[in-house]
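K.L.:
Sequence below, structure please.
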Amino acid sequence: MTSKGEFFQMAVRLKAICFIILVWNIIVLDVIEGFGSSGRANSIAEISIAKALEKQRLRALQPQKKESLGFKPEEYWLNKKGCPIGTVPIRRMTKKQQQRAKYASLSLANESLPGSIKDFAGISIVPPPQIGRFLGASATMTLYNPHVNGPGQYSAASIYLERGVERTQAGWIVDNGQITGCYNTICPGYVHTSGEVPIDYAFPKVSFPMFDNYEVGIRIYLDEDYWLQLWFETDVGFWPFNIFKELKNAANIAGYGWEVFTPAGEMVSPQMGNGQFLAGLQRSTCHMRQVVYEGDVQEFPPDPSIVTTHQSRCYYEGSENNALDDYWVYNFIFGGEGNCTVPPI
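P.N.:
Next up, the predicted model:
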C-alpha cells in the first residue's frame, strides 16, 4: 500500500508526542560527539536552540496571518496549534522499527546495498567562479503520490548541499508503508526545533496531472548552522555546524531532483514523479520551479554553464528553462513510469 508523500530530512509515521526539546537535545548531542566533533559542539547547538526558542516566543506574540502558504496546524493537530513552546513533536518507535530503520538508512545514504539500485533524475550545479561556494539551495516542488511496489522501495524528491562525502538533504518521500532511511528525528545530528511542524508530516493533499495545485518549498541554508526551512517561512530544525568537517567550508555541489530506490531481488522499480514524463509539459509532469542557489550576499537561478543534467534507465529529466519571472524562475521536469528493465550503467 502506497503512502502519501511526506516530508523528510535525509519517514517514520507513528504516533507523535511532544517532547521537551532540551531533554531530546541531550540524546542527539550524545550522537553528535560520535562524529568526532569538538567539545564546543554542545554549547554551539545549545545557542542555536536558544535562538530558535526565542524566535518561537516572538512569533507567538505577533498577529497571526490569515492564511499561510505552508503547514496548517489545524489540519494535523487535535489542538489545532501543535506542541507548546519549548517542546517538539517526536515519533514513538519500537525496537523492531528502529532495527528496520537502520537497514533502510543505507539506501538514503550514499552507501550501496549489494544488488540494490538507486536511480536519480535531476540536475546538479557547481558554483561559478565569482561565487566560489554555496551557502544555500532552495526549490518549490510539486507533490504527487507515485506508486511504489515491494517493501523497502521509495520514490523521493529532494534538494541537497554537498562537499566531499558530506551531504545535507531534504525533500518529500513516498515509501511502501515501510520505514525508509535514516531520516527525521532518528538521524544522528539533526536537531528539530519546531513545535508546530512535525518533520515527518504527511501531506493531506497531492496533485494530479494538469492539476498540480499542491507543492512545497524547501530551503537548506547556512547561518552558523545548516538550517532547514519549509515554504520559505518556517525554520523547522538544523544540523549543528560542528558535526561537519568538509561542509564547514560550505558546499561545492548543489543538487535538485528525484531519486527512486529498488532493493535487491525486486524486479519492478517504482514510479518517479507522477509516473510519466512529457517533455515540455510542466503542468502534466512533476517539476521543480524557483530553483535557486545562495552565495554570500544573494540568491541566483542557475546559469546553464554550471548545470549538469542526470537521467537513469527509464527515468528522465528535461525542459530546463529560466523563465525570468517570479513564478517559474529556473525550472525543470522529471519523471518515469518505472518498471525499468535495462540494467544500470
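K.L.:
drop to CA atoms for contacts and neighbour counts, all remaining ones
P.N.:
OK.
K.L.:
how near is Val126 to Ala251?
P.N.:
Distance, Val126 to Ala251, by C-alpha to C-alpha, to the nearest Å: 9 Å.
K.L.:
Of those two, give the one with the bigger neighbour count.
P.N.:
The residue with more neighbours, out of Val126 and Ala251 and counting by other C-alpha atoms under 10 Å, is Ala251; that gives 25 against 20.
K.L.:
which SSE is His59 in?
P.N.:
Let me fix one detail, which is that residue 59 is Arg and not His. Assigned by DSSP states H and E, Arg59 belongs to helix 41-61.
K.L.:
which stretches of this protein form helices?
P.N.:
Secondary structure of the chain (DSSP state H): helices at 21-33, 41-61, 95-108.
K.L.:
Buried residues in the helix holding Arg59, which are they?
P.N.:
Within helix 41-61, the residues that qualify as buried are 41-42, 44-46, 48-49, 52-53, 56, counting by 16 or more other C-alpha atoms under 10 Å.
K.L.:
Check stretch 14-21 too.
P.N.:
Buried residues in stretch 14-21, counting neighbours by 16+ other C-alpha under 10 Å, are found at 18-21.
K.L.:
Identify, from those, the entry nearest to Ile32.
P.N.:
Ile21 (15.9 Å; C-alpha to C-alpha).
K.L.:
I'd like the distance between the closest residue to the closest one other than its chain neighbours and Asn145.
P.N.:
The shortest distance from Ile21 to any residue other than its chain neighbours is 4.9 Å, reached at Thr87 (C-alpha to C-alpha, 6 or more residues apart in numbering). According to C-alpha to C-alpha, Thr87 and Asn145 sit 31 Å apart.
K.L.:
what ranges do the strands span in the stretch 101-250 of the chain?
P.N.:
Assigned by DSSP state E, counting those that start in this stretch, the strands in the stretch 101-250 of the chain fall at 117-125, 136-142, 154-163, 166-175, 191-192, 215-223, 225-230, 234-239.
K.L.:
here's the other one to compare against:
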Amino acid sequence: MKLGCPLLVMLSCYILCCSLLMSHCHGIAETSKSFEDFEIEKKLKLINKPAVKIIKSISGERYGCVDFYKQPGLDHSSMKNHTFTYKMCLMSYPEGSKMKRKTHTSNKTFGHLWENGIGCPVGTVPILRVTKNALLKLKSFIANNSNPQSSWSKTYEPASSNDGHHFAVIRTKGKPKRYTGASMNVATYTPLVGPMQFSDARMHFQIGNEFMQVGWTVNPQLYHDFNSRLFVFTSSGGRGCYHLLCPNGFGMILVRQDFTPGLLAGQGDIDFAIIKDQINGNWWLMMGSSWEEIGFWPSNRFKESYGTSIEWGGEVYSPSLPSPPMGNGHYPKGSPKVDSYIRLITTVDENYKTDKSVENTERYSDHCYKVTDTLESFWTHTGHLILYGGPGCK
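P.N.:
Have a look, this model is predicted:
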C-alpha cells in the first residue's frame, strides 16, 4: 500500500513538530536546571567566603577563618553605613546581674572545641564550609514546618501541637511587657531522635512577631549527625535561619574567633543570655560562666525595640508519631539530680533591672511531656528552677 503525497507531508510535519516540541521541553528543563545550579553556586559563594585559613572542630567539620568584615551578617544592605569591629562588646550591663565588664578577652575560652586548641586568628571568625549537597538538604529542611517555634502564636495565644511540635516550657504570662534581656543555665543531654526529628532545650526570646532562640539541640537534618550541639535561630522579617547561614545577612554578627554556633554542646551545663545594649540598642548573645560576648543582632534587625515574652524549656519536632524524647527522656521526678533542668533563669525589664525570681510565669506542655516550675532551694545555686522532659508520644 502506497501513501499519498499529502499524507506523507502531514506525517513528516507531525514527526518534525514532535521532535521540535521535545527539544523545546528538554531545553526548558535544562535551562531550569542550569538556573537552579547557578543559584546554588551563587549561594555557596556567598556562604563560603575566602578564608585566611581552614580549621577543623573536634567533631571534624571544616570552618573557614573569614575576615570579620566579610562575614555573612555584614552582607545586609543596612550594614553599609555602620562601623562594627571584632573588638566590639556589650557597653552596658543590667543592674543586679553578675555580668561584669572585662578588661581583657581570653582567646582560650572555647579553644577546647577546636583541633588546634585555639580557633581562628584574631580579626577573623569561623564560618562553616558548606557543600552543595548540604545546602540542598538545608534548603529542603528549612522550607518545611520543622523550624523552631514557640508555644505562642503571633497573637500570643496558645498554639496547637498538631503541626508536629511539642513543648514543655515555662513562659512569662499576662499582658506582654517590655524586656531588655533574659538568661538561663541549661544542662545538656543527647536524646535519641529519628532522622527527620529534633529535640532541644532553649530560651526563646520573643520580640513582637520576631524572635531569637538559643540553647542546645539534637538535629540530624541540620547537622548530619546525632550529637547535641549549641544553636542559635533567628526569625526576622518573616524569615528564619540557623546560626550565620541567613539569606541577605539578617542573622547574628559574630565577634569571636574561637566560637561559632553549631559546635558540640558537650556534657554538663552552660549559661546563655540575650541582653540589649542600652547604649546602641544591639542585642547581644552572651555565653559561658564568665559571660563571654559571642555576637550580636544589630538593633535594626527587628521591628520592635523590646522583648515581649520569654520561654525556657524543651521543644521537639516530628513529622509523624512517635515523637522523640525530650531532655533526658524521663518525666520530672522533682530533683535536678535526676531530672532535665534549666536553672537560674532571669529577666531584665525595660529599666534594665534584673529579676532573678521571675514570678510572672506559667507552665505549658502537652500530654506527651511534663514541666515543673519551682523556687525551691534544696539544691545550691538553682534560683528559679525548671524541670522538664518526657519519653515522647507513641
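K.L.:
could you say what helices and strands the helix holding Arg59 of structure 1 packs with?
P.N.:
Identification of packing neighbours for helix 41-61 of structure 1 by 3 or more C-alpha pairs under 8 Å, 6 or more residues apart in numbering; DSSP states H and E yields helix 21-33.
K.L.:
Now do the buried residues in the helix it packs on.
P.N.:
21, 24-25, 28-29, 32-33.
K.L.:
cool, and stretch 375-389 of structure 2?
P.N.:
Buried, per 16+ other C-alpha under 10 Å, within stretch 375-389 of structure 2: 382-389.
K.L.:
Format those residues as CSV; extra columns: distance to Glu359 of structure 2.
P.N.:
Formatted as CSV, the buried residues of stretch 375-389 of structure 2 follow (distance: C-alpha to C-alpha, whole Å):
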residue, distance to Glu359 of structure 2
Thr382, 15
Gly383, 11
His384, 9
Leu385, 11
Ile386, 12
Leu387, 16
Tyr388, 18
Gly389, 21
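K.L.:
Would you agree Thr180 of structure 1 is in contact with Ser105?
P.N.:
Yes. The criterion here is C-alpha atoms under 8 Å, and Thr180 of structure 1 meets it with Ser105 at 6.7 Å.
K.L.:
before we move on, the earlier item: report the two of the buried residues of stretch 375-389 of structure 2 separated the most.
P.N.:
So, the buried residues of stretch 375-389 of structure 2 by C-alpha to C-alpha: farthest apart are Gly383 and Gly389, at 19.3 Å.
K.L.:
The residue nearest to Ile21 of structure 1 corresponds to which position in structure 2?
P.N.:
With TM-score structural alignment as the criterion, the equivalent of Thr87 of structure 1 in structure 2 is Thr124.
K.L.:
Ok, Asp225 of structure 1 next?
P.N.:
Asp225 of structure 1 maps onto Asn282 in structure 2, by TM-score structural alignment.
K.L.:
Contact partners for that match?
P.N.:
276, 296-299 (C-alpha atoms under 8 Å, 6 or more residues apart in numbering).
K.L.:
Who wins on neighbours among the residues you listed?
P.N.:
Highest neighbour count within the contacts of Asn282 of structure 2, by other C-alpha under 10 Å: Lys276, with 30 neighbours.
K.L.:
Excluding covalently adjacent residues, which one is nearest to that one?
P.N.:
Trp283 (4.4 Å).
K.L.:
cool, Tyr223 of structure 2 as well?
P.N.:
Nearest non-adjacent residue to Tyr223 of structure 2 (C-alpha to C-alpha, 6+ apart): Gly262, at 7.7 Å.
K.L.:
and stretch 328-335 of structure 2, which stretch of structure 1?
P.N.:
So stretch 328-335 of structure 2 sits over residues 274-281 in structure 1, by TM-score structural alignment.
K.L.:
Centre of the chain to the matching stretch, how far?
P.N.:
Computed by C-alpha atoms, centre = their mean, to the nearest Å, the chain-centroid distance of stretch 274-281 of structure 1 equals 22 Å.
K.L.:
Just the buried residues of it, please?
P.N.:
In terms of neighbour count (16+ other C-alpha under 10 Å), stretch 274-281 of structure 1 has its buried residues at 274-279.
K.L.:
quick one, what contacts the match of Thr87 of structure 1?
P.N.:
Thr124 of structure 2 neighbours (C-alpha under 8 Å, 6+ apart): 52, 65-68, 86, 256-257.
K.L.:
ok, it to Asp269 of structure 2 distance?
P.N.:
Remark: distance between Thr124 of structure 2 and Asp269 of structure 2 (C-alpha to C-alpha) = 28 Å.
K.L.:
what's the answer for Gln149 of structure 2, then?
P.N.:
Gln149 of structure 2 sits 23 Å away from Asp269 of structure 2, taking C-alpha to C-alpha as the criterion.
K.L.:
Val371 of structure 2 now?
P.N.:
19 Å.
K.L.:
the more surrounded of the two?
P.N.:
Neighbour count, other C-alpha under 10 Å: between Val371 of structure 2 and Asp269, Val371 has more, with 23 against 16.
K.L.:
list the contacts for the residue nearest the centre of structure 2?
P.N.:
For structure 2, the residue nearest the mean C-alpha position is Phe233 (2.2 Å; C-alpha atoms, centre = their mean). Neighbouring residues of Phe233 of structure 2 by C-alpha under 8 Å, 6+ apart: 148, 212-214, 240-243.
K.L.:
Counting neighbours, which of the residues you listed comes out on top?
P.N.:
Counting neighbours by other C-alpha under 10 Å, the top entry in the contacts of Phe233 of structure 2 is Met212, with 27 neighbours.
K.L.:
Map that residue onto structure 1.
P.N.:
In structure 1, Met212 of structure 2 lands on Thr168 (TM-score structural alignment).
K.L.:
Repeat that for Asp269 of structure 2.
P.N.:
Per TM-score structural alignment, Asp269 of structure 2 is aligned with Glu215.
K.L.:
Look up how far Trp231 of structure 1 lies from that match.
P.N.:
Counting by C-alpha to C-alpha, the separation of Glu215 of structure 1 from Trp231 of structure 1 is 9 Å.
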